[in-house]
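# Structure of the sequence below:
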Amino acid sequence: MAPCIKPQQEAQDLQDPFEKLVAPQAAPRKHEIVHRAVIGLAYVHLAAIYGLYLAITAARWYTILFSATTAVAAGIGVTAGTHRLWSHRAYKAKLPLQIILMVMNSLAFQHSAISWIRDHRMHHRYSDTDADPHNATRGLFFSHIGWLLVKKHPEVLRRGKYIDMSDIYANPVLRFQKKYLIPFNWTICIILPTLIPMYFWGESFNVAWHMVMLRYVYSLNVVFLVNSFAHMWGNRPYDKSIRPTQNSLLSFLAYGEGFHNYHHVFPWDYRTAELGNNWLNLSTLFIDFFAWVGWAYDLKTVPDDVISARADRTGDGTNSWGFNTKSN
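I've put the predicted structure just below:
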């Protein structure tokens, strides 16, 4: 049974003496383009489009099933691993599960887990301000993918030193991935998923490679949608004063991460969603399975009465499905 806890600071961050000076809206700024990132992301997206064509016209069913399976594994490596376990410490994991999640996260290859965690802790502490790496007030494209194509805002760099990462740098599993990032992640994310279909069921290199690109780009954009769409459209049942929203369709696509208004109000809840939505929440089911095995423990949740009280006090009067819950 997951223990209930009261709201608390999830990381002992250093006090930022300038925190109150962060502007609630993005100030005009000329972006400095990172051309290598533009070329790389343009290539993988074009290759993914061709991969989609090959999936329809040429790929074997084994290859399609393999790509779908690895896409789910990569997604859970991000949602259950870098997000819920390491960024928010919403539960604890024994070493075997940490290794599994690190490998699954490498399959997603969204840089190193350490970099991802730092950016995400910044996102929560300075959400939708200039110190947020993917500040949604700069527009849909910027918060979705544009932030990866330009140099980071000076506020992101300046305030990053106030984010406590001591628990992450002390983790030998994450240090291993960081140390061997390029050879390890390339092997897990690109090389092996290309070679396995070729070796085991005779898929061509052309199809195998472009199906990997399709899976990779899908995994990237599923996470990007949480940064962009879930800060733009949807209802706000728990706090109508913040940008993050609830989006049930996105939660299905993102393995349970679409209940974003809830998550920003209660970031330490390992479900990232309120009770009643777990049938959309594949990541929660994954964690629950390993809790049953005994490899996941100290699962943190929020009491139902605390959830309801917060919704009544600061919510917009809707529930997660958009229906009004307050009488006129």
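# only C-alpha atoms for contact and neighbour calcs from this point on.
Will do.
# Go ahead and measure how far the helix or strand containing residue 168 is from the middle of the chain.
Per DSSP states H and E: residue 168 is located in helix 166-169. Taking Cα atoms, centre = their mean, to the nearest Å, one finds the center of helix 166-169 at 19 Å from the center of the full chain.
# Check which residues of it are buried.
Across helix 166-169, burial judged by 16 or more other Cα atoms under 10 Å covers residue 168.
# now swap in stretch 38-53 and tell me
Buried residues in stretch 38-53, defined by neighbour count with 16+ other Cα under 10 Å: 41, 44-45, 47-53.
# Likewise for stretch 262-278?
For stretch 262-278, burial by neighbour count (16+ other Cα under 10 Å) applies to 262-274, 277-278.
# I'd like to know which of those are part of strands.
Using DSSP state E, no member of the buried residues of stretch 262-278 falls within strands.
# quick one more, to check against the first:
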Amino acid sequence: MLLQCFACQYSIFHWARDHRLHHKFSDTDGDPHNATRGFFFSHIGWLLVKKHPEAKKRMRTIDVSDLKENKVLMFQKKYSTPFIGTICFILPTLFPMYFWNETFASAWHLTILRVILSLHATFLVNSAAHAFGNKPYDRNITPSQNISVSLATLGEGYHNYHHVFPWDYRAAELGNNALNFTTLFIDFFAWLGWAYDLKAVGNDVIAKRAERTGDGTNLWRWGDKDMHKEHEDIAKVLCKGQ
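Below you'll find the model as predicted:
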């Protein structure tokens, strides 16, 4: 929760609610950052205007009961402004000034630069990953696999896969951890026992879906049997008994 405050993306409650809305009504007016309204809108324009009436209507159909039952999330939601202000802006400015005698101007402007760069990298998932790339799992939707976005976001550019299999915690086919540090982060806490009930898609299901609706591309070494077995074994270990 504290790290999410550091990311300056409002509260976890609002983020998760909008993300569920995005998946359920992707690329329609019910999608808060509808990619069919253009690159700028899906990247940042949706944050500069009021939500589309259809998005507001559809938002009432999203189940957020599990989020409301989480006391940590609701605590953050209630105090999101002071939390984000302190963790994202005040402390990152004061620490360099106190420990390394940095000037206020330098510390403050570097803090703002960090926020701008991290937010725009994140926004690329909604914009670039819905506009450029290949579609090995479903050629009929806008979300795409995009290497550049994966590099910029530490693993969130496997977007065609993520929209076809949204319940897979890895958000990438076969675990594919070479560029997916987000999955490695979750795997680390699964190893500690703090992350559990991790769900992954079987390789046979992935292969059948790719054959049925994919565009035939092979960006992520698809067909490497050794890699298939390796990541299938990893997924089984992580998901077993958690």
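# What does the superposition give as a TM-score?
Remark: TM-score between the superposed chains equals 0.90 [TM-score structural alignment, normalised by the length of the second structure]; 224 aligned residues with a Cα RMSD of 1.6 Å.
# which part of the second structure lines up with the helix holding residue 168 of the first structure?
For helix 166-169 of the first structure, the aligned range in the second structure is residues 65-68, judged by TM-score structural alignment.
# By how much does the helix holding residue 168 of the first structure deviate from the second structure on average?
In the superposition with the second structure, the average deviation recorded for helix 166-169 of the first structure is 0.5 Å (mean Cα distance after the TM-score superposition for the first structure).
# just stretch 208-218 of the first structure next, same as before
With mean Cα distance after the TM-score superposition for the first structure, stretch 208-218 of the first structure averages 0.6 Å from its match.
# quick one: that stretch aligns where in the second structure?
Under TM-score structural alignment, the alignment places stretch 208-218 of the first structure onto residues 107-117 of the second structure.
# The counterpart of residue 189 of the second structure in the first structure and residue 280 of the first structure: what is the separation?
Alignment note (TM-score structural alignment): residue 189 of the second structure maps to residue 290 of the first structure. In this structure, residue 290 of the first structure and residue 280 of the first structure are 18 Å apart, going by Cα to Cα, to the nearest Å.
# With residue 316 of the first structure instead?
For residue 316 of the first structure relative to residue 280 of the first structure (Cα to Cα), the value is 23 Å.
# isn't residue 155 of the second structure right up against residue 185?
No: using Cα atoms under 8 Å, residue 155 of the second structure is not in contact with residue 185, being 10.5 Å away.
# Which one of the buried residues of stretch 38-53 of the first structure is nearest to residue 196 of the first structure?
Nearest to residue 196 of the first structure among the buried residues of stretch 38-53 of the first structure is residue 51, at 16.6 Å by Cα to Cα.
# Does that closest one touch residue 218 like I think?
No: with contact defined as Cα under 8 Å, residue 51 of the first structure does not count as touching residue 218 (11.1 Å).
# which residues touch residue 108 of the second structure?
Residue 108 of the second structure makes contact with 89, 92-93, according to Cα atoms under 8 Å, 6 or more residues apart in numbering.
# Any idea which residue is closest to the centre of the second structure?
Centroid-nearest residue in the second structure: residue 156, 5.7 Å away (criterion: Cα atoms, centre = their mean).
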